[in-house]
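Participant: structure here, sequence nowhere to be found:
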C-alpha cells in the first residue's frame, strides 16, 4: 500500500538526507526537479546535497529544472526493491517504457550521479502512487 504524498515526501527527504553516499559526494547537488507520477506530482528542491523542500502540491507555474513523467504503474515498478527489466533506471525506462525526461537536461547531467543515488531511494521508501 502506497504512503500518502505528505508521508512519502517526509520519508523520501529523511532517506535522502541520511544517505551516506549523497552526504559524501553531493556538496554541489543543487537543483529542483518534478516527479510527475500521474495522480501525484512533487517538486523536489535540493540545495548543497540536502533536501531543501518538497512541494507536494505544485501549481502549473511552479518552477523546476527538469521533470520525469511516467504512469503510476511505472513509478510502482521503479519503487520495487528489485525492479524488473527496463525499470532499473531512468534511461532504460525512457527508451523502453513510458518515462519522459523533460526540461533542462544539462542540469540533470550535471547532477546525474547524485540524482541517480537519490532516485534509487524509491526502492527503499516506495512511491506515493
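Facilitator: Done, it's in. Note that the structure is predicted; figures quoted are calculated from it, not measured.
Participant: for the rest of this, base every contact and every neighbour count on C-alpha atoms.
Facilitator: OK.
Participant: mind listing the strands for this structure?
Facilitator: Counting by DSSP state E, the chain has strands at residues 31-36, 41-47, 50-55, 66-69, 100-103.
Participant: hold the first one in mind and look at this next one:
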C-alpha cells in the first residue's frame, strides 16, 4: 500500500489479513499467552472489534457492533497505517506510541492490557510490514 492508496478500504483489507498472519507466527501467539481481551483496532472510521484469547485472535468483526464492549481502542488514520507498514518506516511513523504523539492515532479506554502487552501489540500490528516483504 502506498501513501496515495491509503484509504480505509485498503487499511481494512490489510487488517483483515492480520489473524492469518498471526496464525503463522506462533512465537508471537506465545508472547501473548497471558492476554485475554476485547479491543477496538484499525482505521479511525472503520475499526475492528477484536477478541484475543491466550495471544490468538479468535474473532475479528468490523465495527460498529451493537452492544459490544471493548477494554481499549487504538485507531489511526489510513496515512498513519500506510506509513507504519512501510518496510522501514520514517522516524515518528515507526511506532504505535509515536503515532499517538503525532496525533495520527488515538489510544483510549483501559490502557492496562495494552501497556502490559505493549510489545505484543507493536508486533501484532506490524505484521503487514513483514507480509509486504514476503509478497514483493
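Facilitator: Received it, and whenever you're ready, just let me know what you need. Computed from a prediction, not measured in an experiment: that's the story for all the values here.
Participant: TM-score for the pair, please.
Facilitator: TM-score for the superposed chains, counting by TM-score structural alignment, normalised by the length of structure 1: 0.80, backed by 125 aligned residues with a C-alpha RMSD of 2.4 Å.
Participant: hmm, back to that, right, so of the strands of structure 1, which gets closest to residue 25 of structure 1?
Facilitator: Minimum separation from residue 25 of structure 1 across the strands of structure 1 (C-alpha to C-alpha) falls at strand 50-55, 11.3 Å.
Participant: list the helices and strands the closest one packs on?
Facilitator: Applying 3 or more C-alpha pairs under 8 Å, 6 or more residues apart in numbering; DSSP states H and E, we find strand 50-55 of structure 1 packed against helix 5-18, strand 41-47.
Participant: neighbouring contacts of that strand?
Facilitator: For strand 50-55 of structure 1, contacts defined as C-alpha atoms under 8 Å, 6 or more residues apart in numbering pick out 9, 13, 16-17, 29, 42-46.
Participant: nearest to residue 126 of structure 1, of these?
Facilitator: Nearest to residue 126 of structure 1 among the contacts of strand 50-55 of structure 1: residue 9, at 10.4 Å, using C-alpha to C-alpha.
Participant: residues contacting the closest one?
Facilitator: Neighbouring residues of residue 9 of structure 1 by C-alpha under 8 Å, 6+ apart: 54, 56.
Participant: state the number of residues packed around the counterpart of residue 27 of structure 2 in structure 1.
Facilitator: Residue pairing (TM-score structural alignment): residue 27 of structure 2 is matched to residue 21 of structure 1. Per other C-alpha atoms under 10 Å, the neighbour tally for residue 21 of structure 1 reads 13.
Participant: not counting its neighbours along the chain, what's nearest residue 21 of structure 1?
Facilitator: Residue nearest to residue 21 of structure 1 in three dimensions, not counting chain neighbours: residue 117, with 7.6 Å by C-alpha to C-alpha, 6 or more residues apart in numbering.
Participant: what's the counterpart of the one you found in structure 2?
Facilitator: Here residue 117 of structure 1 is matched to residue 123 in structure 2, going by TM-score structural alignment.
Participant: so how many other residues sit close to its match?
Facilitator: Residue 123 of structure 2 has 13 neighbouring residues, counting by other C-alpha under 10 Å.
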